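Novice: What follows is a protein structure lacking sequence information:
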């Protein structure tokens, strides 16, 4: 997502970070390597294994989602290896902890490329961190498939022909949630995490509100990792909104919704979130999240209407004894689509992988997907979910109702011209 002055836990520019990381690893990043024209692809021999680098924040406040992504990515690799790999070559998943830090992510990504000879990079679970990973991969001419929400990574200043975005983006997510909940004249207040994720979700909701005719009555920013919202809830209530949109992620989401519930906010207004997180829902009592509406890339009950979701669920349950989560599914679709492209490319030569990804039409977990030509954004369905209360749940896994499923369409994306691409 967009580079902002405040973001967790970053204090240096990406260019400064990358220059330092390159020096520490003895890797040259020439003066032109960080510009829009990427360095020539690094030659990688057709060795005995196909290596996919996978940097994610295994420590920190997003660790639960990251660990689910690893499990789903490992499942994708297992399914390919169980059928003999790709052209007889086994696949390896090289998991690294980026610690939710751009400098750490840059270091790990450079190591994966230069020392581990990764053929492609998939991963990152932070708006700003994924941009640091992307800076490294595009400079080194390596395919990167991002699995974290971002609008910025698709814009021309951060895009490269090696950059693919498997995740939903804030524009898609907020527009879908707004269409399900906002009406003309609806009064909307915002509680927003003061870093890239929150800023882009807020921008998306405001844009949707303007199109629908809803009224924005105010917004309050909070620092990343805020444990106590007690001073903010009365201020939000005083705005007298019909809808409170809480734009934060991970533990921040669970804490904010719990405290809104403690203040009786749900009795006075509808609470919506851009992304309704599976792991944060199960981290607290069901009634805390009851009635909250939000977007999602995946929910296991898609299996009722989408055959590939049932296949994915069954494979995941056979491997782990449980059902996959929303952000976990990104690990599967991101790695599986990358491996499909490598298979289609007939090997690990970077330009052929890029061409294969650009042409790929895939349905591996949630229905049809493909990467849009101009910005390599994955065109896919967007789910809108409502969290169930305890009395509604038929089983421990019965967490949400699917309120709406917006089918895949380029019409839900910002135009290529708006992103800065020539028309």
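Specialist: Yep, that arrived. Bear in mind the structure is a predicted one, so any value in this text is a computation, not a measurement.
Novice: drop to CA atoms for contacts and neighbour counts, all remaining ones
Specialist: OK.
Novice: Identify the residues contacting stretch 403-410?
Specialist: The contact list for stretch 403-410 (C-alpha atoms under 8 Å, 6 or more residues apart in numbering) reads 176, 180, 368-369, 372, 379-386.
Novice: Structure two is appended below for comparative analysis:
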């Protein structure tokens, strides 16, 4: 038994498995992801007993401040000075796209959980990162198609002015037009923004059936609050939050958020396994988890299980093992990793319940529709990923 343990450890770099958690800890994405993401990762590490293949699992964390320069600098330091094996979190798409380039150059693995841009596994795909939770293709496909098919065909787009907002703007436009709708106007706002008055007045004046909020975190919250002040939804226009988190709904309150429909990768009331894990998370942190917290746990656990199975932490060997193993846990059932690095799983169109419908403070959502995995994400025959085009898996 001792010999087997020693042999396995010999395949682990530095006799430790080193993970870096890079996220926005203080800015727009603090609440839905932020510091509590570290707890989700630690839960996965603890569920593996704190060590894998005879090697201790070590976790580092850092605030990227939503800056590509800061984020890539941290990743560079982690690689050069701490010899990390894997980086996860990766929240703002601009930070993520800068970071995954370094990970590919140095043959380290990236598990992208926070970033939403579908470009992460499309034009910016690599054999060194996996996109776990959601992306702009899936979020727009679920929400925009449902709203447009109900006869709301004229759309106005309000987008965060950076790579994530641009990707969501592109994907929402595609879905709306494919379903017979049209874009009647658009504008972009700085990231992050606190004052949405002028942007919402422009959107209101457009006369569009739907105002799409192609942003996230505090930007989405501020935009929805401003819309409420101007009576936009009361006057009949639909507000479509393209990326919403349970923390956003709590911040807004169900009185304001009721009736909002959006697409999510996970919610705590999904099934018994999800509820049990969410309760564990709440007991630990005092807060209910978001879809990204669930994804951080799921992806880290799958990563560590892959290392345990092969006794090796080399990036390509681990990625191959992860791709060969279905994801069946509290986050996904029958999930799988494609050659472009996209983890494919069911998505869910939900609606925020009214305060009267909710049985308790955690009863936020009504499931409208389960979007099957093969429908939820961009088909490979529409991919620009060079790994797919070249057949390199």
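Specialist: Yep, it's here. Everything numeric here is computed off the predicted structure, so don't read it as measured data.
Novice: related to what we said a few turns ago, so which of the contacts of stretch 403-410 of structure 1 are in strands?
Specialist: Among these, the residues falling in strands (DSSP state E) are 369, 379, 382-386.
Novice: Buried by neighbour count, from those: which ones?
Specialist: With burial judged by 16 or more other C-alpha atoms under 10 Å, the buried subset of these is 369, 379, 382-386.
Novice: Which of the residues you listed sits closest to residue 290 of structure 1?
Specialist: The shortest approach to residue 290 of structure 1 among these belongs to residue 386, at 7.8 Å (C-alpha to C-alpha).
Novice: Any figure for the gap between that closest one and residue 76 of structure 1?
Specialist: Distance, residue 386 of structure 1 to residue 76 of structure 1, using C-alpha to C-alpha, to the nearest Å: 29 Å.
Novice: go on, residue 148 of structure 1?
Specialist: Here residue 148 of structure 1 is placed at a distance of 18 Å from residue 76 of structure 1 (C-alpha to C-alpha).
Novice: next one: residue 286 of structure 1
Specialist: Going from residue 286 of structure 1 to residue 76 of structure 1 by C-alpha to C-alpha gives 31 Å.
Novice: Looking only at neighbour counts, state which of those two leads.
Specialist: Taking neighbours as other C-alpha atoms under 10 Å, residue 286 of structure 1 and residue 76 compare with residue 76 leading, 25 against 19.
Novice: Aligned to that one, what sits in structure 2?
Specialist: Residue 76 of structure 1 maps onto residue 44 in structure 2, with residues paired by TM-score structural alignment.
Novice: Just want the most central residue of structure 1.
Specialist: When C-alpha atoms, centre = their mean is applied to structure 1, the residue found nearest the centroid is residue 148 (2.1 Å).
Novice: Contact partners for the closest residue to that one other than its chain neighbours?
Specialist: Of all residues not flanking residue 148 of structure 1 in the chain, residue 125 sits nearest, at 4.9 Å (C-alpha to C-alpha, 6 or more residues apart in numbering). By C-alpha under 8 Å, 6+ apart, the contact list for residue 125 of structure 1 reads 56-57, 62, 66, 100, 147-149.
Novice: Is residue 125 of structure 1 in a helix, a strand, or coil?
Specialist: The assignment at residue 125 of structure 1 comes out as coil when based on DSSP: H, G, I helix; E, B strand; the rest coil.
Novice: What is the aligned counterpart of it in structure 2?
Specialist: Counting by TM-score structural alignment, residue 125 of structure 1 corresponds to residue 91 in structure 2.
Novice: Would you mind measuring from the corresponding residue of structure 1 for residue 76 of structure 2 to residue 103 of structure 1?
Specialist: Under the alignment (TM-score structural alignment), residue 76 of structure 2 pairs with residue 110 in structure 1. Noted for residue 110 of structure 1: a distance of 11 Å to residue 103 of structure 1, by C-alpha to C-alpha.
Novice: which residues are in contact with both of the two?
Specialist: What both residue 110 of structure 1 and residue 103 touch, as defined by C-alpha under 8 Å, 6+ apart, is the set residue 21.
Novice: Give the buried residues for stretch 314-325 of structure 2.
Specialist: Buried-residue list, stretch 314-325 of structure 2, by 16+ other C-alpha under 10 Å: 314-315, 318-319, 321-323.
Novice: And stretch 101-115 of structure 1, by the same measure?
Specialist: Result for stretch 101-115 of structure 1 [16+ other C-alpha under 10 Å]: buried residues 101-113.
Novice: which residues does residue 348 of structure 2 contact?
Specialist: With C-alpha under 8 Å, 6+ apart, residue 348 of structure 2 has these contacts: 142, 263-266, 367-371.
Novice: aligned partner of it in structure 1?
Specialist: Aligned counterpart of residue 348 of structure 2 in structure 1: residue 383 (TM-score structural alignment).
Novice: Could you do residue 264 of structure 2 as well?
Specialist: Using TM-score structural alignment, the equivalent of residue 264 of structure 2 in structure 1 is residue 296.
Novice: Please apply the same query to residue 160 of structure 2.
Specialist: In structure 1, residue 160 of structure 2 lands on residue 193 (TM-score structural alignment).
Novice: Any idea how far stretch 230-239 of structure 2 is from the middle of the chain?
Specialist: Here stretch 230-239 of structure 2 is found 28 Å from its chain centre; the criterion is C-alpha atoms, centre = their mean, to the nearest Å.
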